[in-house]
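[1] sequence and predicted structure below; questions after.
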Amino acid sequence: MIVRTLQEAEQTNRKVVDPNNNWDSTRLLLKDDNMGFSFHITTIYAGADFQMHYQNHLESVFCMSGEGEVETLADGKVYPIKAGTIYILDKNDKHILRATKEMKMACVFNPPVIGNEVHNKDGAYELQADVITD
């Protein structure tokens, strides 16, 4: 059994801060936990407006608090996000995420991340074989 607290994980290298100051993400479950997915609590800062394209991962995102929107670039559709909303990037969707109020998100990635990923120039996480430790 694996038991962790968000507060403890935030004090380790499991907390990753976006170098562009759009978000921070505490990775509670990683590749080396051998569950086949990773689980993150991510804060999207108010005013954030950035493009992502997870070419190597599928992601589900549940908004626990805050407000914003997600825009799919393939069709230009804009979906409002508020507490209780889930969006699923099941087609490696290129998208823009905007936060009007700071958003706290629960995120699941498949395949799992190792823990230190930040977005590359295309807005994706690279696939990595290495394992990060506490």
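    Arrived safely, thanks for sending.

[2] CA atoms for contacts and neighbours, from now on please.
    Noted.

[3] state which strand of this protein is the longest.
    strand 94-110 (DSSP state E).

[4] report the buried residues of that one.
    Buried residues in strand 94-110, counted by 16 or more other CA atoms under 10 Å: 94-109.

[5] presented hereafter is structure B, for comparison with structure A:
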Amino acid sequence: MIVRHVGEVIGTDQEIVTPNWTSRRVLLADDKMGFSFHETVIAPGTETHIHYQNHLEAVWCIEGDGEIETIADGRKYTLGPGVVYALDQHDEHWLRGGTAPLRVICVFNPPLTGREVHDAAGVYPLETAS
């Protein structure tokens, strides 16, 4: 059994901090669960281009507000507590922070190793566990 507290990740190499978001990666590929599990906080007023070509992601919004816009069709979805969205088609999108920090819980398949950050195209590279 694996039991962790998100606080154990803060300040370690499993917490990735950028100007737009902070990702606390609680379960990773090395945990051999078949997915990775993260708490991410999106900064208010930010905009991040994302296109997970190598991963599927499901996101559950816990608190705060924001918006997601799919690039293919320009559809916009309001994000807030209780909203779940799944990028089941590797959907290229803009993720925008609203007026309050947007805290979300994310699941990735295949699992992240913990080292990934978005490249210029908004993609996480496909890395393998150590």
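    Received it, and whenever you're ready, just let me know what you need. Just so it is clear, the structure is predicted and the values come from calculations on it, not from any experiment.

[6] ok, the buried residues of strand 94-110 of structure 1 vs Phe39 of structure 1, which is closest?
    Comparing the buried residues of strand 94-110 of structure 1 against Phe39 of structure 1 with CA to CA places Val108 closest, at 4.6 Å.

[7] my guess is Pro80 of structure 1 contacts Thr72. True?
    No. Using CA atoms under 8 Å, Pro80 of structure 1 is not in contact with Thr72; the gap is 11.7 Å.

[8] compare those two (neighbour count), which wins?
    Between Pro80 of structure 1 and Thr72, counted using other CA atoms under 10 Å, the more crowded position is Thr72 (17 against 12).

[9] and that one, what pairs with it in structure 2?
    Matched to structure 2 by TM-score structural alignment, Thr72 of structure 1 sits across from Thr70.

[10] ok, the closest residue to that match other than its chain neighbours - contacts?
    Closest residue to Thr70 of structure 2 apart from its sequence neighbours, by CA to CA, 6 or more residues apart in numbering: His93 at 4.3 Å. For His93 of structure 2, the contact set (CA atoms under 8 Å, 6 or more residues apart in numbering) comprises His49, Ile50, His51, Ile68, Glu69, Thr70, Ile71.

[11] same check on Val118 of structure 1?
    Val16, Asp18, Pro19, Ala124, Tyr125.

[12] same question, Ile96 of structure 1
    Applying CA under 8 Å, 6+ apart, the residues near Ile96 of structure 1 are Asp49, Phe50, Gln51, Met52, Val70, Glu71, Thr72, Leu73.

[13] in structure 2, which of those remain in contact?
    For the contacts of Ile96 of structure 1, the subset whose aligned partners also touch in structure 2 (both residues aligned by TM-score structural alignment, their matches' CA atoms under 8 Å) is Asp49, Phe50, Gln51, Met52, Val70, Glu71, Thr72, Leu73.

[14] quick one: which of those sit in strands?
    Using DSSP E, the kept ones among the contacts of Ile96 of structure 1 in strands are Asp49, Phe50, Gln51, Met52, Val70, Glu71, Thr72.

[15] looking at it, the fifth one is touching Lys82, isn't it?
    No. Between Val70 of structure 1 and Lys82 no contact is recorded; they are 10.7 Å apart, counting by CA under 8 Å.
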